[in-house]
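> can't give you the sequence, but here's the structure:
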């Protein structure tokens, strides 16, 4: 909610501080940049703390950031508040993913991660529209104040309800960073950046596509966003459920279907009913990639998952920023609003290719390991003879 609700409040913020709309856009951009930088830094700062204590501390800092934003006397102070808040985002979701996976156990890992990430889907379905409405009715500061109150409630909930989960013994920052150098972890992070980034290329320009291409009025955007949120909610649940059954096949299938949906949106955007149906599937397929991609990172960096998990959240946000920039460039060069979907399709296609490469490498490594074990066994038998 705190990440995306300012989008609907930019005109108020711009008027309040006498800055331009593009200038006010830094309220959103600074948050994305803060997530990318803050994810590894905050993870390193909390990696030796118990999991539940880390989550409570991060949420407390999050709350302080929103209080600073709500009381900001200047635009610069507002940006400081946004950066403080965003610094906790990646680490919170990263540690939260580890906690969810640990509590659920191997058989329910992806479903538990999906359940935690369902907060994102619920926020897009309910939180962001409510926050925008509150800002319109009582001013943008009221929205940040309300988020701060939610932060206080969440700190209390984590303190009372999340079981004590001590930090793993012998945790070393060098080990955590070394995990990021694993080729499979790098591939997983790149899959996240490109795969989900493809969705954001289209969603960034969803409002002008639906109003100027599909022909809807501006008042129709609220129900269209509800359709998108519903798709995201279902996709999050479906992605988590399927990933527990077959992880990499789920990643490949969801990315392949996403490529098709994004490419189809270039055509269906011109037909109102089909445009809405496609928006639903973009939300469903885009969100369906998140639980399996996060689980892939946890699996590939199983010996040091905390930092890799947090950095993967940064990859989601960085992918969103790259996608918006590339899609904006395509539109600015006269390729039309629907070119954003082509950009998204190509990005997700890149993620799909990387997923296939990852599977191929894993199979090769498994075959090499089997061969080595067989050779070792043969040597043991020879020595025994």
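It's in. For clarity, every value in this text was computed on a predicted model and none was experimentally measured.
> Going by C-alpha atoms from here, please, whenever you check contacts or count neighbours.
OK.
> and residue 331, how many neighbours does it have?
By other Cα atoms under 10 Å, the residues close to residue 331 number 16.
> Name the nearest residue to it, sequence neighbours excluded.
Among residues not flanking residue 331 along the chain, residue 337 sits closest, at 5.7 Å (Cα to Cα, 6 or more residues apart in numbering).
> and what of residue 215?
residue 272 (7.0 Å).
> ok, how many other residues are close to the one you found?
Neighbour tally, residue 272, other Cα under 10 Å: 16.
> Can you give me every residue that contacts it?
Neighbour list for residue 272: 210, 214-216 [criterion: Cα atoms under 8 Å, 6 or more residues apart in numbering].
> got it, and residue 113?
By Cα under 8 Å, 6+ apart, the contact list for residue 113 reads 97, 100-101, 240, 291, 294-295.
> what does residue 312 give?
90, 94, 189, 192, 294, 297.
> Could you do residue 88 as well?
Applying Cα under 8 Å, 6+ apart, the residues contacting residue 88 are 35, 38-39, 42, 58-59, 61-62.
> same thing but 7 Å
By Cα atoms under 7 Å, 6 or more residues apart in numbering, the contact list for residue 88 reads 38-39, 42, 58, 62.
> ok, these vs residue 130, which is closest?
residue 62 (19.7 Å; Cα to Cα).
> Was I right to think the closest one contacts residue 85?
Yes. Residue 62 lies in contact with residue 85 (Cα atoms under 7 Å); the separation is 4.5 Å.
> For residue 25, grab the count of nearby residues.
The number of residues packed near residue 25 is 18, by other Cα under 10 Å.
> Not counting its neighbours along the chain, what's nearest it?
That would be residue 10: by Cα to Cα, 6+ apart, it lies 6.8 Å from residue 25.
> Tell me, how many residues neighbour the one you found?
Neighbour tally, residue 10, other Cα under 10 Å: 21.
> Can you name the helix or strand that it falls in?
helix 10-17 (DSSP states H and E).
> Residues contacting that helix, please?
With Cα under 7 Å, 6+ apart as the test, helix 10-17 has contacts from 20-21, 24-25, 74-75, 140.
> buried ones in that helix?
Neighbour-count burial for helix 10-17, counted by 16 or more other Cα atoms under 10 Å, picks out 10-14.
> Use this one as the comparison:
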């Protein structure tokens, strides 16, 4: 690794784990910021005089701008040091949280969420490529799992704490509470991240070149279906739990906490057991997450059953990120930043469309239609992945 520190003998690269941890905290804040409206959907809709379906677009608008940022960042950043690009993205997140917290109307909320989208797209487009430079190759799975541990932390605590604090103090307080943590993370980035000079100037031709590789294009499509299925369901999880499971604020917070804590299991398992080819594991997350959503459709009226299915869903949600980013590092490592841009764009398009389609189904039909749509997308994703071997580059 070009950036990883060298041992005292000067020959063996050593992982810079403080920088990896700094990125893990940034991931936690990004996930918390991006999906906090899920746990606050009802009170935010009431406070802004909008429907729940419309307020769900607060997620889709950040996804829209994340797509644009992810596609442009590696080209627009040019030869800029990647350390300072990541610092700038974190600063954007801080400003976004302040805008959302003070938003007097739906338009300002959308502005803040759009700014967050730029941060999301920029950070994730570079994240895997940066991790590959911070640690030796053999440590990449562990480092990715550690970074995505931030996702598990956010999933475990952000939603239930957000739901609880939102119920007690109002949804704006929840967003204000995130700002000092992001400010600390900004300083940590400056201290912990080493200088990360651009290795080569990326352009759109590199991305188009990747898309001409059939295995990579199939992988992008499969990942889009996986995330699209996940967020058609997850964006509107709170209305389902309120309407079908009949969960009050305490039960809702408990179920969201269970879902999030299960994410630690998924992240740990992915980091512990992921080695060699990822082909056999590519369809596991969408298979179990789609099955859990189908289980909620059948048995979601039971709090116990809902908790069981959400635990499975939560574990696979965090594992899915690690598995697909390992797939990317193994099959597009020669153009890691360009591949990262395409992966982030694909995922964010899926999140955007999931939120839009799910919201339309919710407002036009019912919450059951939203969850059924998620199951259909999961089934298509499983069919595209197959045994996973057609998603791997030829040796």
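Looks like it arrived, so ask away. Note that the structure is a prediction, hence the values are computed from the model and not measured.
> isn't the residue nearest to residue 331 of the first structure right next to residue 207, touching?
No. Judged on Cα under 7 Å, residue 337 of the first structure makes no contact with residue 207 at a distance of 10.3 Å.
> Distance of the most centrally placed residue in the first structure relative to residue 359 of the first structure?
The centroid of the first structure falls nearest to residue 316 when counting by Cα atoms, centre = their mean (4.4 Å). With distances taken as Cα to Cα, to the nearest Å, residue 316 of the first structure is found 21 Å from residue 359 of the first structure.
> where along the stretch 1-150 of the first structure do the helices fall?
For the stretch 1-150 of the first structure, the helices defined by DSSP state H, counting those that start in this stretch occupy 10-17, 21-24, 26-46, 51-71, 75-87, 89-104, 109-122, 128-138, 140-161.
> mind checking which of those helices is nearest residue 183 of the first structure?
Closest of the helices of the stretch 1-150 of the first structure to residue 183 of the first structure is helix 26-46, at 18.5 Å (criterion: Cα to Cα).
> And the contacts of that closest one?
3, 6, 54, 79, 82-83, 86-91, 173, 307, 310-311, 314, 317-318.
> Now the aligned residue in the second structure for residue 34 of the first structure: closest residue in space that isn't a chain neighbour?
Counting by TM-score structural alignment, residue 34 of the first structure corresponds to residue 65 in the second structure. Leaving aside its sequence neighbours, residue 65 of the second structure sits nearest to residue 117 (Cα to Cα, 6+ apart; 4.7 Å).
> Residue in the first structure paired with that neighbour?
That one, residue 117 of the second structure, aligns with residue 86 by TM-score structural alignment.
> Give me the neighbour count for that match.
Neighbours of residue 86 of the first structure (other Cα under 10 Å): 27.
> ok, now which ones touch it?
31, 34-35.
> So the residue mapped onto residue 348 of the first structure from the second structure versus residue 54 of the second structure, what's the distance?
Under the alignment (TM-score structural alignment), residue 348 of the first structure pairs with residue 378 in the second structure. Distance of residue 378 of the second structure to residue 54 of the second structure, given as Cα to Cα: 24 Å.
> Which one's more surrounded, the two?
The residue with more neighbours, out of residue 378 of the second structure and residue 54, is residue 378; 28 against 19, by other Cα under 10 Å.
> To what extent does the helix or strand hosting the more buried one diverge from the first structure after superposition?
Per DSSP H and E: residue 378 of the second structure is located in helix 367-385. On superposition with the first structure, the mean distance recorded for helix 367-385 of the second structure (mean Cα distance after the TM-score superposition for the first structure) is 2.9 Å.
> Could you check how many residues crowd around residue 78 of the second structure?
Residue 78 of the second structure, neighbours per other Cα under 10 Å, totals 15.
> Just list the residues touching the nearest residue to it once chain neighbours are set aside, thanks.
Leaving aside its sequence neighbours, residue 78 of the second structure sits nearest to residue 201 (Cα to Cα, 6+ apart; 5.5 Å). Counting by Cα under 7 Å, 6+ apart, residue 201 of the second structure touches 75, 78-79.
> Turn those into CSV, columns for distance to residue 263 of the second structure.
Formatted as CSV, the contacts of residue 201 of the second structure follow (distance: Cα to Cα, whole Å):
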residue, distance to residue 263 of the second structure
75, 33
78, 36
79, 36
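> Looking at these, which one is closest to residue 137 of the second structure?
When the contacts of residue 201 of the second structure are compared against residue 137 of the second structure (criterion: Cα to Cα), the nearest one is residue 79, at 23.9 Å.
> Setting aside sequence neighbours, what's the nearest residue to the closest one?
residue 198 (5.1 Å).
> Same question for residue 211 of the second structure.
Per Cα to Cα, 6+ apart, closest to residue 211 of the second structure is residue 217, 5.3 Å.
> what's the counterpart of the one you found in the first structure?
Aligned partner of residue 217 of the second structure by TM-score structural alignment: residue 186.
> So which elements touch the host helix or strand of its match?
If you go by DSSP H and E, residue 186 of the first structure is part of helix 183-204. Packed against helix 183-204 of the first structure by the contact rule (3 or more Cα pairs under 7 Å, 6 or more residues apart in numbering; DSSP states H and E) you find helix 272-288, helix 290-300, helix 305-330, helix 339-384.
> which other helices and strands contact the second one?
Here helix 290-300 of the first structure is seen to pack against helix 109-122, helix 183-204, helix 221-245, helix 247-268, helix 305-330 when contacts are counted using 3+ Cα pairs under 7 Å, 6+ apart.
> so where in the second structure does that helix end up aligned?
By TM-score structural alignment, helix 290-300 of the first structure lines up with residues 321-331 in the second structure.
> Quick one: average offset of that stretch versus the first structure, please.
With mean Cα distance after the TM-score superposition for the first structure, stretch 321-331 of the second structure averages 1.8 Å from its match.
> buried sites along that stretch?
321-331.
> Out of those, which two sit at the greatest distance?
Using Cα to Cα, the pair of these lying farthest apart is 321 and 331, separated by 15.4 Å.
> can I assume the residue nearest to residue 211 of the second structure is in contact with residue 208?
No. At 10.2 Å, residue 217 of the second structure does not count as touching residue 208 under the criterion of Cα under 7 Å.
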